[in-house]
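[1] okay, sequence plus prediction incoming.
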Amino acid sequence: MLKFIWRTSLLSLFISLTINGQEPSQLRPNILFILVDDLGYHDLGYTGSSFYETPNIDRLASEGMVFTNAYAASPICSPSRAAIMTGKHPAELNITDYIPGNRHYGPHKNQKLASHPFKLFLDPKETTIAEALKENGYSTFFAGKWHLGETQDYFPDKQGFDINLGGNNTGTPSGGYFSPYRNPQLSDGPDGEYLTDRLTDETIKFMSAEKKEPFFAFLSYYTVHLPMQGKPEKVRYYEGKLEKFKYQEAPFVKEGATYIKYRQNMPHYAAMVESLDENIGRLLSALEENGLSENTLVVFTSDNGGMSTSSQTDNIPTSNLPLRAGKGYLYEGGIKVPLILRWPRAISPKTVSSVPVIGTDFFPILLDTGKSKSRSRSILNSPSLTQLLNKETPKDRPLYWYYPHYSGGLGGRPSAAIRLGDYKLIRFFENDHYELYNIKVDPGEQKNVTTVLPKKTKHLKKELIRWMIAMEVKLPFPNPAYKK
């Protein structure tokens, strides 16, 4: 069955491209996958930001296909990244929190539930995108944040990447964003060199080198994750821009012990977003200058929603409004992400897809593109690249999330969720509470309609429970150290 689906999907792609006058030898494009850390859906000009300036990313969006319903597989980085790499859900991989996770630091007396141990590495037995493409003749390259294992046995060079620059156990840049980086996998540059620039430099060098085989370059920026460190001249520019708005009131609301940001106003974050954007422009220019642009599939996305909540007011980078909450939550602000695909040879410019897609879909889509045989079960449930390019509307399929943890100082609670069609049901484990939202008419998730639509609620409950049983998830349990 798996072979049939894969061959059928590949044959459809072949027919589609041959009709457009392209030769079979051109079916395998280069792939540049750009993953940004903690970039919120509304942090870009084309998605509605007026404070951040992103002309190059906006240009990328106009030249390809943008997705209005793209999701990370988790509201936290490590599980989301593992899902992208393998095509498997974080619950199936048993990587459900960032590595090593909050539980690593001992019991929390203020948390009602406790979570079971999870894997602190991406198991080498899993097949990664890099391994599958490498088997099919691709040269593979990784630069930036990895965060999928605490020892060198689990770093990118052990997971199918020929080259690893910067990828290790760390979730944040150890030395900050300016050299010296204190990163054993990345040599220091001149004092003051900016990490986002350096990772781009290395990626351009790899893509520009003469090769007989196509390449798969995975550029995983540390930006825009904490610490907030922008280039001084850019920070000053956004400080001046902020002055023009002359806001009087504080840009926060408080719910319990958590502050929620409702305005994009941090100059350092804006500066980091602008540096990201400049480097996207450099990447696109390098592809054009080297004659690689036409047959390179560029993927641009984020590993989870933007960080918009905290127990402190001085370190909240962005706002996801009108989406609710942010990183660490299963509300839209925590899992909805920007997604752009650009491939001039096959994707028409200014294309918009409203098909709901999720992080596990990258594996089968990229392997379909690269003519590689998928070993992931997710291909059975993912839209093919051919469907997306032909603007077909796949049959509604459920998307699932499972996050049985507290998201540290962010305020998120142990929960699971399902989206099917326009509706999303969230289950909160602390009190077995359910919330149902019509995402299409209520993207800010302000109106819980569980009592209005009891049949829909019951159906989605049943589907979510059925899926959790199939995944053999380990539910959170009463925390013995909990004190009210």
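    Arrived safely, thanks for sending.

[2] okay, CA-based contacts and neighbour counts for the rest of this
    OK.

[3] which residues touch the spatially most central residue of the chain?
    The centroid of the chain falls nearest to Asp303 when counting by C-alpha atoms, centre = their mean (2.1 Å). With contacts defined as C-alpha atoms under 8 Å, 6 or more residues apart in numbering, Asp303 is in contact with 35-39, 72, 74-77, 80-81, 337.

[4] secondary structure and neighbour count for these - can I get that in TSV?
    Converted to TSV, the contacts of Asp303 look like this (DSSP: H, G, I helix; E, B strand; the rest coil; neighbours: other C-alpha atoms under 10 Å):
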residue	secondary structure	neighbour count
Leu35	strand	23
Val36	strand	23
Asp37	coil	24
Asp38	coil	29
Leu39	coil	26
Ala72	coil	28
Ser74	coil	35
Pro75	coil	34
Ile76	coil	26
Cys77	helix	26
Ser80	helix	28
Arg81	helix	29
Val337	coil	28
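
[5] now, among those, which is nearest to Lys254?
    Pro75 (20.7 Å; C-alpha to C-alpha).

[6] buried set for stretch 253-260?
    258-260 (16 or more other C-alpha atoms under 10 Å).

[7] okay, these in a markdown table with distance to Gly87 and secondary structure next?
    A markdown table is the format used below for the buried residues of stretch 253-260 (distance: C-alpha to C-alpha, whole Å; DSSP: H, G, I helix; E, B strand; the rest coil):
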| residue | distance to Gly87 | secondary structure |
| --- | --- | --- |
| Thr258 | 33 | strand |
| Tyr259 | 34 | strand |
| Ile260 | 32 | strand |
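
[8] quick check, nearest of the residues you listed to Lys119?
    Using C-alpha to C-alpha, the buried residues of stretch 253-260 come closest to Lys119 at Thr258, 28.6 Å.

[9] quickly note the distance from the closest one to His268.
    22 Å (C-alpha to C-alpha, to the nearest Å).

[10] and if you look at Glu274?
    With C-alpha to C-alpha as the criterion, Glu274 and His268 are 10 Å apart.

[11] reformat the buried residues of stretch 253-260 as CSV; add distance to Leu113.
    Formatted as CSV, the buried residues of stretch 253-260 follow (distance: C-alpha to C-alpha, whole Å):
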residue, distance to Leu113
Thr258, 18
Tyr259, 22
Ile260, 23
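
[12] name the nearest of these relative to Thr18.
    Ile260 (50.9 Å).

[13] how near is the closest one to Ser308?
    6 Å.

[14] could you do Pro100 as well?
    From Pro100 to Ser308 the distance is 22 Å (C-alpha to C-alpha).

[15] of these two, which one has the most company?
    Counted by other C-alpha atoms under 10 Å, Pro100 and Ser308 do not tie: Ser308 has more neighbours, with 29 against 22.

[16] pasting the second one now:
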Amino acid sequence: MKKLNKIGYLILLVSICFSCGNKSKTAESNIKEDKAVQQPNIVFILSDDQSWTDYGFMGNENIETPRLDQFASESLTFTRGYVPTPLCSPSLATIITGLYPKDHGIIGNDKVYERKGNRKENRAKAYKPVIEAFEKQTTLPDMLKEKGYLSFQTGKWWHGNYKVGGFDYGMTHGNPNRGGRHGDFGLQIGRKGLDTINSYVDLALKEKKPFFLWYAPFLPHQPHTPPQRLLDKYLPKAPTEYIAKYWAMCEWFDETCGQLFDMFEEKGLTENTLFVYVCDNGWVQEPNKNTYVKTSKRAPYDLGIRTPIMYKWQVK
């Protein structure tokens, strides 16, 4: 595992990604046909509610995460990364905009709203100004679109329809009257396979365009409903059933990451794809309750905001 403390190297890595389109007109004309090849595809993998301690490569001896362990060994890995908040929505908004919550305006999962009457309508009404303000922000998909990228949203997404974030295609409709709050149909990704991602990638290949993929599955987030085979694996060694379920969810998430890596390998896309990994916020499972320890999620401590951050670009 490569461990670097110099932020300058990270800045250099990111700048390389965006330098592809900053060539002279003459150079652009000479490499026009190879543009899609030279511009790397970009995949963001976002874990949801997972402690920084809960990976094999971070020293956990109970939870098995073989695919992410391998990924870490092949990546530029920052083991002491941090997100700005210990809560999903503002953290994800920062990741997609590069702004602090005070600047992008998302400072919580929900606005305070009237609990009497139609709660869905009341929440939507209270949250509408937040989404309208967020829509004015420049996001990573917005910037990549200027470079010719297609952007695909799957999984967790709090801020209305996927188009609000600048994505070209997405799974989240964001309509509160149809159950939209933090991902709706997008939350099926990973838990019910990766077919949608496969279709998106094939579309980009057909159009011969580089692409950005947002893979933010509802994993290992509650509900903790892992496959029975994984639960049976952890029940004998976990102190309680609640912890066994959480451990099993972490391995299930790891499996889906492996399926994603395998898909890209089979399509011959691994070498020219920049993979980025981060978790939105932490989680420590309460041993005897279906909830989290109060010093983890929603708390401004390491267990709430620390995460490994990894970058892998094989061709580099």
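    It's in. Just so it is clear, the structure is predicted and the values come from calculations on it, not from any experiment.

[17] Provide the aligned range in structure 1 for stretch 75-88 of structure 2.
    Counting by TM-score structural alignment, stretch 75-88 of structure 2 pairs with residues 64-77 of structure 1.

[18] so how far is the matching stretch off the chain centroid?
    Computed by C-alpha atoms, centre = their mean, to the nearest Å, the separation of stretch 64-77 of structure 1 from the middle of its chain amounts to 6 Å.

[19] any idea how far apart the tips of that stretch sit?
    26 Å.

[20] and stretch 285-294 of structure 2, by the same measure?
    From start residue to end residue, stretch 285-294 of structure 2 stretches across 10 Å - C-alpha to C-alpha.

[21] report the buried residues of it.
    Per 16+ other C-alpha under 10 Å, stretch 285-294 of structure 2 contains these buried residues: 285, 287, 292-293.

[22] spell out the residue ranges of the helices in the stretch 51-200 of structure 1.
    55-62, 77-86, 90-93, 129-135, 195-208 (DSSP state H, counting those that start in this stretch).

[23] mean shift of the fourth one relative to structure 2?
    Which is helix 129-135 of structure 1. Between helix 129-135 of structure 1 and its aligned stretch in structure 2, the superposed structures give an average distance of 1.2 Å (mean C-alpha distance after the TM-score superposition for structure 1).

[24] so where is that helix in structure 2?
    Going by TM-score structural alignment: helix 129-135 of structure 1 matches residues 140-146.

[25] what does that stretch rub up against?
    By C-alpha under 8 Å, 6+ apart, the list of residues contacting stretch 140-146 of structure 2 reads 96-97, 149-151, 165-167, 212.

[26] for the longest helix belonging to structure 2, packing partners?
    Criterion DSSP state H: the longest helix present in structure 2 is helix 241-266. If you count contacts as 3 or more C-alpha pairs under 8 Å, 6 or more residues apart in numbering; DSSP states H and E, helix 241-266 of structure 2 packs onto helix 66-73, helix 228-234.

[27] distance from the chain centre to it, please.
    14 Å.

[28] if we go by neighbour counts, what in that helix is buried?
    Going by 16+ other C-alpha under 10 Å, helix 241-266 of structure 2 has these buried residues: 241-261, 263-264.

[29] check stretch 12-22 of structure 2 too.
    For stretch 12-22 of structure 2, by 16+ other C-alpha under 10 Å, it's Cys17.

[30] what does that stretch rub up against?
    Contacts for stretch 12-22 of structure 2 (C-alpha under 8 Å, 6+ apart): 28, 38-40, 147.

[31] write the PyMOL selection for whichever of these are buried.
    Buried residues within the contacts of stretch 12-22 of structure 2, by 16+ other C-alpha under 10 Å, are selected in PyMOL with:
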select buried, resi 39+40+147
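
[32] inside helices: which ones of the contacts of stretch 12-22 of structure 2?
    Those of these lying in helices (DSSP H): 28, 38.

[33] and the contacts of stretch 12-22 of structure 2, which is closest to Gly160 of structure 2?
    For the contacts of stretch 12-22 of structure 2, the nearest to Gly160 of structure 2 is Lys147 (24.7 Å; C-alpha to C-alpha).

[34] hang on, Leu385 of structure 1 packs against Leu367?
    No: using C-alpha atoms under 8 Å, Leu385 of structure 1 is not in contact with Leu367, being 9.6 Å away.

[35] more neighbours, these two?
    The neighbour comparison of Leu385 of structure 1 against Leu367 (other C-alpha under 10 Å) goes to Leu367, with 24 against 21.

[36] now the spatially closest residue to Thr170 of structure 1 that is not a sequence neighbour: how far from Ser275 of structure 1?
    Closest residue to Thr170 of structure 1 apart from its sequence neighbours, by C-alpha to C-alpha, 6 or more residues apart in numbering: His147 at 5.5 Å. Applying C-alpha to C-alpha, the value for His147 of structure 1 to Ser275 of structure 1 is 22 Å.

[37] cool, and Thr351 of structure 1?
    Thr351 of structure 1 is 26 Å from Ser275 of structure 1, by C-alpha to C-alpha.

[38] structure 2: matching residues for stretch 458-468 of structure 1?
    By TM-score structural alignment, stretch 458-468 of structure 1 lines up with nothing in structure 2.

[39] Gly59 of structure 2 pairs with which position in structure 1?
    Match for Gly59 of structure 2 (TM-score structural alignment): Gly48.

[40] got the contact list for its match?
    His42.

[41] same question for the one 3 residues further on.
    Residues counted as contacts of Phe51 of structure 1 (C-alpha under 8 Å, 6+ apart) are 264-265, 270.

[42] also Phe253 of structure 2?
    Phe253 of structure 2 neighbours (C-alpha under 8 Å, 6+ apart): 47, 190, 219-220.

[43] tell me how far it lies from Pro226 of structure 2.
    For Phe253 of structure 2 relative to Pro226 of structure 2 (C-alpha to C-alpha), the value is 10 Å.

[44] hang on, the earlier thing: ok, the counterpart of the residue nearest to Thr170 of structure 1 in structure 2 - how many residues close by?
    His147 of structure 1 maps onto Trp158 in structure 2, with residues paired by TM-score structural alignment. Neighbourhood size, Trp158 of structure 2 [other C-alpha under 10 Å]: 24.

[45] tell me the most buried of the helices of the stretch 51-200 of structure 1?
    helix 77-86 (a mean of 27; mean count of other C-alpha atoms under 10 Å).

[46] and that one, how far from the chain's centre?
    Going by C-alpha atoms, centre = their mean, where helix 77-86 of structure 1 is centred and where its chain is centred differ by 8 Å.
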